[in-house]
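Enquirer: Sequence first, predicted model second:
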Amino acid sequence: MPHCRILVFSCNPEQSTTETLAGASLAGAHQQSRGFARYLQFQTRGGGGGSGWGRWSEDSDKVLWGLIAANVGGFALWRLAPNLMQTHATVSIEGLRAGRVWTALTAAFSHKDVYHLGANMVGLYFFGRDVGRLFGGKRLLMLYMAGGVAGSLAHCGWYYYQACKTGEGRYGRARWFGFTPSALGASAAVNALTVCDILLYPTRTVLLYAIIPMPAALLGVLWLLNDVSGAMDGHRGHIAHAGHLGGAATGLAFFLAYNVSTSSTNATYMPAWEAPQGSPADAMRDFEAALAQVAPSMRLVDAASGPAREYRRYAVDDPLFDHDDIEVLISVQRPPYEADPPLVTFRSMAAQVKYVWPIQQAITDFGAQRQRLKEVRSRLGWRILGCDLLECFEE
């Protein structure tokens, strides 16, 4: 049975919960009909066109596999040209002082040990897949690279701090600025993706060491505590714990950047949903019926149809913000539906949310919008994406 995937967007400030992903997408709460559709490259006028959700998701998969291939290629190069890799694919203060600044990035694609490579690629696939499908291939690549660079700088910066604090490095005062432990591996970059994904789905059940089930948030806390302890203990086990923490901080920054709206961009992502409908038209019809039950005052503002896709924009009365704008986009990558299930996305945007400069603190709606979206999903019986494989406790 094919089923739709629903990606929920909401701008309400109190929704940084288990049902909120991250970030701002469009400027202005009174953005007209092309707003949300343009963000997903969906032509609301003229009956379709554009690249749509299909190419967006497809692009993220290509980026994900490209990153994995690049890491495997780096592993192979260690066998073919180890001296080259040692010079240009490991990061250290020595290398940065010598002008090899690119090593801060190339180190994130460098593995000498097959276990190190395998563990990182497993994490990259599972956590990167979620991030890529929700934010797109470009942001997946951006977060990976930013996490890798941040991890490299954190590794070097931590050793530099330790040297300034104690007067000598881990290998003695005389050798501190002549040679420092080099770092390599995708761990920091993968940590950025992992932390972002855990913040998106904190209550999702994951398996520690593929055996012990626990909430994703608890696993994240344990990882962070281990890295903090390791960094304070002098990078025990020759592991760059400070680099891991740099990557984790990057994931947190990415999540906050897309979760806390600014004065000009005020829509936030929420986790994707699943539905059993077999076509965009069927899913749209059921969604509209459920929304009408939850918000009887809703009124249609705009509508468009294209090849294997449907778009609607509604206005819903709200006592606090005058009205909310709810946009729904349902599309498939390519027919037939049985081979490629519909992807259903929608965004709900309170029309008059205000923000306080410079911290961009949004005025609360006391959870009204979050409750409205939850009730719609409850009436439809749709589930959060991924719960068919992992047991989820999001309520």
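Expert: Right, received. Where do you want to start?
Enquirer: okay, CA-based contacts and neighbour counts for the rest of this
Expert: OK.
Enquirer: Which parts of this structure are helices?
Expert: If DSSP state H is used as the criterion, the helices of the chain fall at 34-39, 52-80, 82-88, 93-97, 103-106, 114-135, 137-166, 187-200, 216-232, 241-259, 280-294, 368-380.
Enquirer: want to throw those into TSV with mean neighbour count and distance to residue 323?
Expert: Converted to TSV, those look like this (neighbours: other CA atoms under 10 Å; distance: least, CA to CA, whole Å):
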stretch	mean neighbour count	distance to residue 323
helix 34-39	19	17
helix 52-80	18	27
helix 82-88	16	56
helix 93-97	18	54
helix 103-106	25	46
helix 114-135	19	27
helix 137-166	22	31
helix 187-200	29	27
helix 216-232	17	34
helix 241-259	25	21
helix 280-294	17	14
helix 368-380	17	11
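Enquirer: Redo the ones you listed as a markdown table? Include distance to residue 324.
Expert: Rendered in a markdown table, the data for those read as follows (distance: least, CA to CA, whole Å):
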| stretch | distance to residue 324 |
| --- | --- |
| helix 34-39 | 14 |
| helix 52-80 | 24 |
| helix 82-88 | 53 |
| helix 93-97 | 51 |
| helix 103-106 | 43 |
| helix 114-135 | 23 |
| helix 137-166 | 28 |
| helix 187-200 | 23 |
| helix 216-232 | 31 |
| helix 241-259 | 18 |
| helix 280-294 | 12 |
| helix 368-380 | 9 |
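Enquirer: another one to put next to it:
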Amino acid sequence: MLFDRDYMKPPRNSAPETDPMKLLLGIIVANVIMFLLISPPRIADGMIFIPKSYDALVLSWEGLKSGKVWQLITSTFMHADFWHLAFNMYGLYLFGSLFVRHIGTKRFLWLYVISGVTGNLLWLLANYNSHGFLLGASGALFGVMLAAAMFGPNNQFLILFFPYPIKAKTLIMVYAALEIISQCSKLGGNIAHLAHLGGFIGAYVYLRIALKHHIAWDPFRALFSSVHRPSGPQNIGKSFQEHNAELKNVDAILDKLSRFGANSLTDEERDVLRSAREKYSKH
């Protein structure tokens, strides 16, 4: 394939990037380790007992006022119980594995952190000076889910309690609607719906700024397209299918080059190779 060619690889003096899947699995392992090491709160005699180590890592206004700003990040690695952890980590792997190699290690890490932190900030704004606390990777997970939908909107999933495949773009719109309805109607008990919505918002802004050329579907454009549909064609980036077709085209040219030499290439084919090298050397 294209990336196996010597002259398409990064210079030897540059450090090779860590396999993005290792980062994804590392985040999951870190969440599991935190859950195993830090005891969650327990209820006894009608009272909630919160261990000091736990209290220092979950997000709260009291913690921030005392200078524990790290809670904005550490809280995204904390979970209330096994099922809270299991569902979040399953979702993180399911959706993250679809595109983590496509965007690379650094960008995926930024996506995870930004989604989690913006979810936390939105919850803080809505719960100013409250005595509650927030924990969980749900804000980061919802950001990853949005990215999976924006990069591969037509990927299909089978989800629990729903017997038919559902497209990623449909799934994310349904989830967003449910979160908004639940927040407005105060359904869901202790579920921090605002943190989930904050994860959506943070991820969307980051994707539009840093990864706009990877986007194949924009939920806001899709939402408002029925109200205002532009007369000209919309350009919202290449889909994964178009991206793979481009790679196959380049690979065919490289095979021709290896068999018949550089003189066999047309000017157009040379331009394709040149632009591909410039494009992928930046990732």
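Expert: In hand now; what should we look at? None of these values were measured; they are calculated from a predicted model.
Enquirer: Residue 347 of structure 1 is nearest to which of the helices of structure 1?
Expert: Residue 347 of structure 1 lies closest to helix 34-39 among the helices of structure 1, at 7.3 Å (CA to CA).
Enquirer: follow-up on the earlier one: quick one, which of the helices of structure 1 gets closest to residue 7 of structure 1.
Expert: Put simply, out of the helices of structure 1 the one that sits nearest residue 7 of structure 1 is helix 114-135, at 7.8 Å, with distance taken as CA to CA.
Enquirer: The closest one vs structure 2, average distance?
Expert: Between helix 114-135 of structure 1 and the corresponding residues of structure 2, superposition yields a mean separation of 1.4 Å, by mean CA distance after the TM-score superposition for structure 1.
Enquirer: Which part of structure 2 matches that helix?
Expert: The counterpart of helix 114-135 of structure 1 in structure 2, counting by TM-score structural alignment, spans residues 82-103.
Enquirer: residues in contact with the residue nearest to residue 91 of structure 2 when sequence neighbours are not counted?
Expert: For residue 91 of structure 2, the nearest residue in space outside its immediate sequence neighbours is residue 141; the separation is 6.9 Å by CA to CA, 6 or more residues apart in numbering. By CA atoms under 8 Å, 6 or more residues apart in numbering, the contact set of residue 141 of structure 2 is 88, 91-92, 112, 115-116, 199.
Enquirer: got the residues you listed as TSV, with distance to residue 250 of structure 2 columns?
Expert: As requested, those are exported to TSV (distance: CA to CA, whole Å):
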residue	distance to residue 250 of structure 2
88	38
91	34
92	32
112	32
115	35
116	38
199	37
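Enquirer: Return the member of those residues nearest to residue 155 of structure 2.
Expert: Nearest to residue 155 of structure 2, judged by CA to CA, of those is residue 91 at 14.8 Å.
Enquirer: Return the distance of that closest one relative to residue 127 of structure 2.
Expert: Separation of residue 91 of structure 2 from residue 127 of structure 2 (CA to CA, to the nearest Å): 27 Å.
Enquirer: Give me the most central residue, structure 2.
Expert: Computing the C-alpha centroid of structure 2 and ranking residues by CA atoms, centre = their mean puts residue 144 first, at 2.3 Å.
Enquirer: which residues sit in contact with the residue mapped onto residue 70 of structure 2 from structure 1?
Expert: Alignment note (TM-score structural alignment): residue 70 of structure 2 maps to residue 102 of structure 1. If you count contacts by CA under 8 Å, 6+ apart, residue 102 of structure 1 has them with residue 88.
Enquirer: now do the one 4 residues further on
Expert: In this structure, residue 106 of structure 1 makes contact with 88-90, judged by CA under 8 Å, 6+ apart.
Enquirer: about what we covered before: other residues contacting the match of helix 114-135 of structure 1?
Expert: Applying CA under 8 Å, 6+ apart, the set of residues contacting stretch 82-103 of structure 2 is 19-21, 24-25, 28, 31-32, 35, 79, 108, 136-138, 141, 144-145, 148, 151, 283.
Enquirer: Then stretch 141-152 of structure 1?
Expert: For stretch 141-152 of structure 1, the surrounding residues in contact (CA under 8 Å, 6+ apart) are 63-64, 91-92, 104-105, 107-108, 183, 186-193, 242-248, 250-251, 254.
Enquirer: same thing but 6 Å
Expert: The list of residues contacting stretch 141-152 of structure 1 from outside it, by CA atoms under 6 Å, 6 or more residues apart in numbering, reads 104-105, 108, 188-189, 192, 243-244, 246-247, 250.
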